[in-house]
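Undergrad: Let's see this in three dimensions:
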Amino acid sequence: MKRARILHAGRDQWAELIDGDSALRLADGTVVAAADAEWLPPVTPGATVFALGLNYADHNAELGFAKTQATPLVFLKGHATFVGHNGASPRPADANQMHPECELVAIIGTPARNVTRDEALAHVSGYTVACDYAIREYLENYYRPNARVKNRDATTPIGPFVVDAADIADPQALVLSTKVNGVEVQHGSTADMILDIAGLIEYLSGFMTLLPGDMILTGTPHGVHFVSAGDEVVCEIEGVGRLVNKVVADQ
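TA: Predicted coordinates:
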């Protein structure tokens, strides 16, 4: 099943995708054409959102860092940073080094505390796609991304929908790609994560309780390409979704 969060009749509602993803059915049975939907980020209000830096060896090498890290580089994201499918992300006027990062997102479905990696994926309810823009002019420390790089308003498109975990046979065998104005600028596989999803859940649940709705953005493969206002960015993950976003000038 695929579920999306949309704005309809002035209300924030969850809907199920039907008819080959061409329409959405609301809880009351109302059907909305996907092309007419106003897509919202499929993020549960109040959920904790984790993000990973330097979790792909090829991206680390691209940036001139060690291919592996002793411990995961984890940071948190505020909810204002998210924007839905077909949304717009502002590029600051003083930034020329803003680039998209396609990421698989794991969504927690049941509480997890001190779980082993063998148990970890049983706590995942679904997956979605994120485009976690980085703005390198604001980066103070590559190893600990600061708030101005990863928490600017509307600079993390996410969606379009959540795919049930049962529909993804192996989350560590998915192709990721990013296209800017139709040209591929990122290509990789989730198989290349340094710490896989099960390992990330084991690590995080070892010191805190993960709750339903919590999300883990799992990092990005190699491919740094700076974007400009007016660019269309498409992040796609095999079997999970195709996320479209527009870069606009920050007013």
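Undergrad: make it CA atoms for all contacts and neighbour counts henceforth
TA: Will do.
Undergrad: Tell me the secondary structure of Val43, please.
TA: Here Val43 is coil, with the state taken from DSSP: H, G, I helix; E, B strand; the rest coil.
Undergrad: Which of the three states applies to the closest residue to it other than its chain neighbours?
TA: Setting aside the residues directly before and after it, Val43 is nearest to Gly213 in space (Cα to Cα, 6 or more residues apart in numbering), at 7.3 Å. Three-state assignment for Gly213 (three-state DSSP): coil.
Undergrad: One more, so I can put them side by side:
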Amino acid sequence: MKLLRYGPAGHEKPGLLDEDGNVRDLSGHVADIAGDVLLPGSLARLRALDAASLPRVEGNPRLGACVGGTRKFICIGLNYSDHAAETGAQIPPEPIVFMKATSAMVGPNDTIEIPRNALKTDWEVELGVVIGKTAKYVSERDAMDHVAGYCVVNDVSERAFQAERQGQWTKGKSADTFGPTGPWLVTADEVPDPQALPMWLEVNGHRYQNGSTATMIYGVRFLVAYLSQFMSLQPGDIISTGTPPGVGLGQKPPTYLKPDDVVTLGIAGLGQQRQNVVQG
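TA: The predicted structure follows:
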């Protein structure tokens, strides 16, 4: 299934994408794509519905972040061997973990706002892992039982805030609009191997990132198990798993986002995003 949330910001309704690419309304069955709706039993009940019998949403509605009520937006840094090489960083002996504020989450086609006083706003296409069942001290063997599905994330980053202003990375990752998420949550049964997904990102039609989840250092199974040793992972939590090479920081010379840029990105089978860039 491809689950989504549509409508004005802050007032999104639950929906799904049918086989013909139509948005179907799920409001008669669930209140939101959030919380217990992501449990395995709840997803099974949604999967059993006849999509053609659901109300069709006319027009081209705005899509919100594909998951609601997210309490933790957990990011993994330098998790692609080829990206680590491009930045001149050593491969970390354990995953680099940081948090992105959930208030950064926006829809997949919403505007990206460059923060005031920002100097180096960058892009990062990433595979998002959506937790469907609480994970606490789980093993790698059982880790995938706790994954509801996957989505596209643009981990927008302000490098000057992140690396030149002291302290942790969070303040360079958490500005409003820095977390476009979606367009939809693709349930895990439709993604047989999350470590074999081509991914790409373009700015103004120029392709900067052209990678694959195959080069992740720490894969989805490991990350779910690893993170669950330090904190419980709850339904709706998102793990953004790192980015392949081609970020603006790695260009020669470095290249960063500016007002009027257009960012497009996608992951095979998970959909695409498109964002206009403005000055905040």
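Undergrad: what's the TM-score here?
TA: Once superposed, chain against chain, the TM-score is 0.91 (TM-score structural alignment, normalised by the length of the first structure); 248 aligned residues with a Cα RMSD of 2.1 Å.
Undergrad: tell me the contacts of the residue nearest to Val43 of the first structure?
TA: By Cα atoms under 8 Å, 6 or more residues apart in numbering, Gly213 of the first structure lies in contact with Val43, Thr44, Ala47, Thr48, Ile107, Ile108, Gly109.
Undergrad: can you rerun that using 7 Å?
TA: Thr44, Ala47, Ile107, Ile108, Gly109 (Cα atoms under 7 Å, 6 or more residues apart in numbering).
Undergrad: Filter these down to the buried ones.
TA: Buried members of the contacts of Gly213 of the first structure, scored by 16 or more other Cα atoms under 10 Å, are Ala47, Ile107, Ile108, Gly109.
Undergrad: one step back: in helices, which of the contacts of Gly213 of the first structure appear?
TA: Among these, no member is found in helices (DSSP state H).
Undergrad: any idea which of the residues you listed is the one closest to Leu204 of the first structure?
TA: Ile108 (11.8 Å; Cα to Cα).
Undergrad: Out of the buried ones among the contacts of Gly213 of the first structure, the closest to Leu174 of the first structure would be?
TA: Nearest to Leu174 of the first structure among those is Ile107, at 16.3 Å by Cα to Cα.
Undergrad: In the second structure, what sits opposite that closest one in the alignment?
TA: Aligned by TM-score structural alignment, Ile107 of the first structure pairs with Val130 of the second structure.
Undergrad: just Glu137 of the first structure next, same as before
TA: Using TM-score structural alignment, Glu137 of the first structure lines up with Ala160 in the second structure.
Undergrad: Now its match. Nearest residue, chain neighbours left out?
TA: In space, Ala160 of the second structure is closest to Lys120, 5.7 Å off (Cα to Cα, 6+ apart).
Undergrad: show me what contacts the one in the first structure that sits across from the one you found in the alignment?
TA: Matched across to the first structure, Lys120 of the second structure falls on Gln97, judged by TM-score structural alignment. By Cα under 7 Å, 6+ apart, the residues touching Gln97 of the first structure are Ile135, Arg136, Glu137, Phe226.
Undergrad: and if you look at Arg116 of the second structure?
TA: For Arg116 of the second structure, the contact set (Cα under 7 Å, 6+ apart) comprises Gly280.
Undergrad: and it, that one's in a helix?
TA: No: Arg116 of the second structure is assigned coil when assessed by three-state DSSP, not a helix.
Undergrad: Check which helix or strand the alignment partner in the second structure of His85 of the first structure maps to.
TA: In the second structure, the residue paired with His85 of the first structure according to TM-score structural alignment is Pro108. Pro108 of the second structure belongs to no helix or strand when assigned by DSSP states H and E.
Undergrad: how close does Pro108 of the second structure sit to Thr177 of the second structure?
TA: 10 Å (Cα to Cα, to the nearest Å).
Undergrad: And these two? Which one has more around it.
TA: Comparing Pro108 of the second structure with Thr177 by other Cα atoms under 10 Å, the one with more neighbours is Pro108, at 28 against 25.
Undergrad: I'd guessed that one sits against Leu185; true?
TA: No: look at Pro108 of the second structure against Leu185 with Cα atoms under 7 Å: they stay out of range, at 11.5 Å.
Undergrad: For Leu195 of the first structure, what is the corresponding residue in the second structure?
TA: Checking TM-score structural alignment: Leu195 of the first structure goes with Tyr218.
Undergrad: How about that match: what's its closest non-neighbour residue?
TA: Counting by Cα to Cα, 6+ apart, the residue nearest Tyr218 of the second structure is Asn79, at 6.4 Å.
Undergrad: Enumerate every residue touching the spatially most central residue of the second structure.
TA: Nearest to the geometric centre of the second structure sits Val153, at 2.5 Å (Cα atoms, centre = their mean). Each residue near Val153 of the second structure by Cα under 7 Å, 6+ apart is listed here: Val125, Glu126, Leu127, Gly128, Gly179, Pro180, Thr181, Gly182, Ser240.
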